[in-house]
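1. need coordinates for the below:
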Amino acid sequence: MTAVWDRRPQPARVKHGRRGGPRRPDPPCAPPPPVAWYQPALFQARRDLTLSKARDEDAQGDNPWLAWARHSAGRLGEAHGWPRKTRLIVDRALVILLTSHTEGDVLRYSEILPVLRSRGLSVERTTEVLDRIGVFVDDRPSSFDLCLTSKLSPLAPGIARDVHDWARLLHDGGPRSRPRNATTVWNYLNRILPALQEWSNRYDHLREVTRDDILTHLETVQGSQRQTIIVALRSLFGQARKNGTVFKNPTSRIRVGQRELGVIQPLQPQDISGSIAAVTHPADRLVLALAAVHAARPGAIRRLQLDDVDIGNRRLSINGRTRPLDELTLQLTQDWLEFRRLRWPGTANPHLLINKQTALGTGPIGKNSVAGPALRGQTATLERLRTDRQLEEALAHGPDPLHLAEVFGLSQATAIRYANSARALLEHLWETTPRLHHEPTDPPPDIGAPKP
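-> Predicted structure coming up:
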């Protein structure tokens, strides 16, 4: 009889220095496919790639597009620090998609997505390689267009057409207009949507809207909301006037008025202490220091690269402006760099702040990753800390707009606003602080009487 301890499964014999089969060799070097004449197709028919398979004999084939794609994936993965598992996944996806690829064929995102997602392969990395070799077409609908169509659906067709052209011009820009931020476009559109919906119940086109209609709607709003609506309607009817869809701009000679800006108030010490206690991650602590000490915006913090931090000379560059690196920020930067080196030793991302998603690429972290979850619910947010730092500088060195513009790179209007807030706070402090009135006393005998 066999002993009990002999019946237990024995560990597999290790071969090739590791368990399992030998490692798959890296793809060989391959040049781009030669440029040859081909007959373009009259139309591109959508293909079904779900039946494609990744076989070893296909990977060893002589397809020049597959060989070039595998070589490009190896170079791209080496430059971006992809782990070996990611390289194997991308290589398998390329074999599935490019085995029967010929000159002139393109791969659309809508064709690739169901094939790779059903097999658990990386869609993002694969499309990055396909775009690098020039055979990828991103046919995904724009999220801006989808949201814009949804917002304009309750409007009359004639009004919705003019508003759609105006919103697209703001977002994309034109020959004589620069593209605006998507937040600005949505802010303008959301402000004037109630008026547009009201006019759609009575009119079919913007040319039917009169000056009295605009004034009647403006009587229902006030303050900054009224000013934003006037600016948006001026832009809308001005663009419609250029396109010839309206004959007269009804918003002309309607004054916007001067916007009264309030006094910026400083943060309380307990608010700042609460935010400091809320952040524990090395990256969040560094972000907090950059906002509270150097008044850096979240976008500028996300764009910081390793070359912008000079540890030896203790210098820091934010948006092209070099400033001294204080002791607190220096210590937090060193702690984060040590954490970054131990967590992602092979990353090739040049940005200072990275996370699990961006460690395999070269892009910056997302907007919600800049200490957003850690400071949720806190009074001293990154924006408030940045504002408080600039106000502190104005109070310490006097309400001088030129000094603020030089230190923080502010525009003239922003620097004047901080200077005015600092001047108002200093005047209020002078009026509320009790002053001591000392009675004149006789001078000592050895000094003598004061001169008249």
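2. could you use CA atoms for every contact and neighbour count after this?
-> OK.
3. residue ranges of the helices in the stretch 301-450 of the chain, please?
-> Taking DSSP state H, counting those that start in this stretch to define them, one finds helices in the stretch 301-450 of the chain at 327-343, 382-396, 401-408, 412-432.
4. can you redo these as JSON lines with mean neighbour count and distance to Gln265?
-> Listed next are these as JSON lines, based on neighbours: other C-alpha atoms under 10 Å; distance: least, C-alpha to C-alpha, whole Å:
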{"stretch": "helix 327-343", "mean neighbour count": "16", "distance to Gln265": "25"}
{"stretch": "helix 382-396", "mean neighbour count": "20", "distance to Gln265": "8"}
{"stretch": "helix 401-408", "mean neighbour count": "17", "distance to Gln265": "17"}
{"stretch": "helix 412-432", "mean neighbour count": "16", "distance to Gln265": "8"}
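5. closest to Trp199 out of those helices?
-> Checking these against Trp199 by C-alpha to C-alpha gives helix 412-432 as the closest, at 36.4 Å.
6. which residues touch the closest one?
-> With contacts defined as C-alpha atoms under 8 Å, 6 or more residues apart in numbering, helix 412-432 is touched by 262-265, 390-391, 394-395, 398-402, 404-405.
7. second chain to compare with the first, below:
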Amino acid sequence: MLSANRSGQQLFLADLFRRNQQSARPGTPGPQPVCRGLTTSFPVTYRQLTLFDLSRDLVRGHQLGFPDPPDAGLAQLLDDTATSHARSHGWSLTRILDARKGIRLLLAIQDTPGAAIKASDVTDLAQLSLALQPVLDILAAAQMLDDDREPSIVAWFARQIEGLPEPMTHELHTWFEVLRLGSTTASRSRPRTEGTVRGHIHQAMPAVREWAAAGHESLREISREHIKQALPETGTSRSLVGQSLRSLFKVLKSRRMVFSNPITHFRTGRPETRIPLPIDVRQLKDALTSQNPARAVLAALIAFHALRNNQLRSLLLTDIRDGRLHLPDRTILLAPPVRERLTAWLDHRERRWPATANPHLILNKKTAVRSSAVSHTWINTTLGMTSQSIREDRILHEAIATDGDVRRLCDLFGLSVQGAERYTDVLNHQALRSDGDGDAADRPYPGFRDW
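-> Here you go, the predicted structure:
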């Protein structure tokens, strides 16, 4: 042992050297792919620290010329992934060329060759007028994307609490993080949807701003009297504000950021139920007979079968077979007019996007080159009215036509008993049942039976 250590020992640290694939012995198994050709060597797990954090001028770099990517193997693997991804999603030649160019450029200017590329670095490609989303899609498919982008709701919340005292800002931020991310400590809670988070913040902020304007620095100073003054007298607004403030002080009390919960024992009631109303039948007929296949099929699916907006968005091609629509909770026999419009839409879909890999039934030009669903807003904009108004019109007509058969409404439209009673209660409102010349069943009613 002493003789072996006489001249010292060479220390090697694991994984600091990557085996050259060309020099590997024949028959030696190489790295196994993790996604579309990438190997387990990428992305690398380390990060090269930088002395200065400076923004890059890609326009100037483009004028002078960018160097080649330092890791030619990774560049080739990502290029192959880009080609495969583009082919399977039916991308145009221009889209794929821009994406490959953007990826090669990002690899060339990496501080740590082989590391996952940050989404914030991808945004710099806008300086060269390159499309960002194709690059993000390819990097995500290759598991080489480090998505460090800040969610839009974080910036929105920062604007809501701007100008408030620092202690109050800290308390509100704690509540916001629990709503958005949930909590694994007492009291435990699941993350809320973005819509729920925005709704709670929106309802609570008017009262919080009034307290701040009155000179309060912290929510610890809020008493039951302040809550009483902040709550509306009655109605839906009282319920919504009460729910938001109750959530706020519950979180602060569990974190011991307030001494007591001032809203305890306040009764705020439930939101008032809005009476469903019929829509203009002419607008519905325009949608059903539209030359736009997407508008016609969306209108038909709602007007005949009262599908919800999120159900339309999540429908897959495989959900329609044998003339039936297979939903998670029930199977629907499609009406003949719906089948006609569905056939026209599928023919249009095949002509317009023959190579798309998106599995969803409803597409548009943005989602056809990806695998995501269309947005709620796009569906309502395409229809020219809200999908909820058509759905309510359809269920309302069925309630009147069947003289309030709750069981039928539950079976046809997947409603709960309480949800069906919202429509059957309309039977007690004669103003909705009659227009002065007779019952609604005796006159043409906008909806299903007109078709």
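8. kindly present the helices of the stretch 301-450 of the first structure as a markdown table, with separate columns for distance to Arg241 of the first structure.
-> Listed next are the helices of the stretch 301-450 of the first structure as a markdown table, based on distance: least, C-alpha to C-alpha, whole Å:
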| stretch | distance to Arg241 of the first structure |
| --- | --- |
| helix 327-343 | 53 |
| helix 382-396 | 39 |
| helix 401-408 | 39 |
| helix 412-432 | 31 |
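9. among the ones you listed, which comes closest to Ala278 of the first structure?
-> Closest of those to Ala278 of the first structure is helix 382-396, at 12.6 Å (criterion: C-alpha to C-alpha).
10. show me where the stretch 51-200 of the first structure has helices.
-> 56-59, 64-80, 84-98, 109-118, 123-133, 143-152, 157-172, 182-200.
11. of those helices, which is nearest Gly372 of the first structure?
-> Among these, helix 182-200 comes nearest to Gly372 of the first structure, with 18.5 Å by C-alpha to C-alpha.
12. against the second structure, where does that closest one fall?
-> Alignment of helix 182-200 of the first structure against the second structure: residues 194-212, by TM-score structural alignment.
13. now the matching stretch on the first structure. Mean distance?
-> Its aligned residues in the first structure lie a mean 1.7 Å from stretch 194-212 of the second structure after superposition (mean C-alpha distance after the TM-score superposition for the first structure).
14. which residue in the second structure aligns with Arg140 of the first structure?
-> Aligned partner of Arg140 of the first structure by TM-score structural alignment: Arg149.
15. what is the burial count for that match?
-> Per other C-alpha atoms under 10 Å, the neighbour tally for Arg149 of the second structure reads 11.
16. how about Glu338 of the first structure, what's its partner in the second structure?
-> If you follow Glu338 of the first structure across to the second structure using TM-score structural alignment, you land on Asp347.
17. oops, could you answer that again for Gln225 of the first structure instead?
-> In the second structure, Gln225 of the first structure lands on Ser237 (TM-score structural alignment).
18. same question, Tyr109 of the first structure
-> Aligned counterpart of Tyr109 of the first structure in the second structure: Ala119 (TM-score structural alignment).
19. and its match, what does it touch?
-> 136, 145-149.
20. switch these over to JSON lines; also include distance to Ala72 of the second structure.
-> Formatted as JSON lines, the contacts of Ala119 of the second structure follow (distance: C-alpha to C-alpha, whole Å):
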{"residue": "Leu136", "distance to Ala72 of the second structure": "20"}
{"residue": "Leu145", "distance to Ala72 of the second structure": "18"}
{"residue": "Asp146", "distance to Ala72 of the second structure": "21"}
{"residue": "Asp147", "distance to Ala72 of the second structure": "24"}
{"residue": "Asp148", "distance to Ala72 of the second structure": "26"}
{"residue": "Arg149", "distance to Ala72 of the second structure": "28"}
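21. most neighbours, which of the residues you listed?
-> Counting by other C-alpha under 10 Å, top hit in the contacts of Ala119 of the second structure: Leu136 with 22 neighbours.
22. quick one: map that one onto the first structure.
-> By TM-score structural alignment, Leu136 of the second structure lines up with Thr127.
23. now swap in Asp393 of the second structure and tell me
-> Checking with TM-score structural alignment, Asp393 of the second structure has Asp388 as its match.
24. and the closest residue to its match other than its chain neighbours, how far is that from Gly274 of the first structure?
-> Leaving aside its chain neighbours, Asp388 of the first structure sits nearest to Pro266 (5.5 Å; criterion: C-alpha to C-alpha, 6 or more residues apart in numbering). Going from Pro266 of the first structure to Gly274 of the first structure by C-alpha to C-alpha, to the nearest Å gives 15 Å.
25. got it, and Pro40 of the first structure?
-> According to C-alpha to C-alpha, Pro40 of the first structure and Gly274 of the first structure sit 65 Å apart.
26. list the contacts of the equivalent of Gly363 of the first structure over in the second structure.
-> Per TM-score structural alignment, the equivalent position to Gly363 of the first structure in the second structure is Ser372. Shown in contact with Ser372 of the second structure (C-alpha under 8 Å, 6+ apart): 358, 360.
27. distance of Ser372 of the second structure from Gln203 of the second structure?
-> Ser372 of the second structure is 31 Å from Gln203 of the second structure, by C-alpha to C-alpha.
28. swap in Arg433 of the second structure?
-> 35 Å.
29. then Ser387 of the second structure?
-> Separation of Ser387 of the second structure from Gln203 of the second structure (C-alpha to C-alpha) stands at 25 Å.
30. what's the answer for Ala306 of the second structure, then?
-> Ala306 of the second structure is 31 Å from Gln203 of the second structure, by C-alpha to C-alpha.
31. which one's more surrounded, those two?
-> Ranked by neighbour count (other C-alpha under 10 Å), Ala306 of the second structure and Gln203 place Ala306 first, with 24 against 19.
32. hang on, the earlier thing: verify the stated contact: the match of Asp393 of the second structure with Leu267.
-> Yes - using C-alpha atoms under 8 Å, Asp388 of the first structure is in contact with Leu267, at 6.4 Å.
33. need the residues touching each of those two.
-> With C-alpha under 8 Å, 6+ apart, Asp388 of the first structure and Leu267 have no common neighbours.
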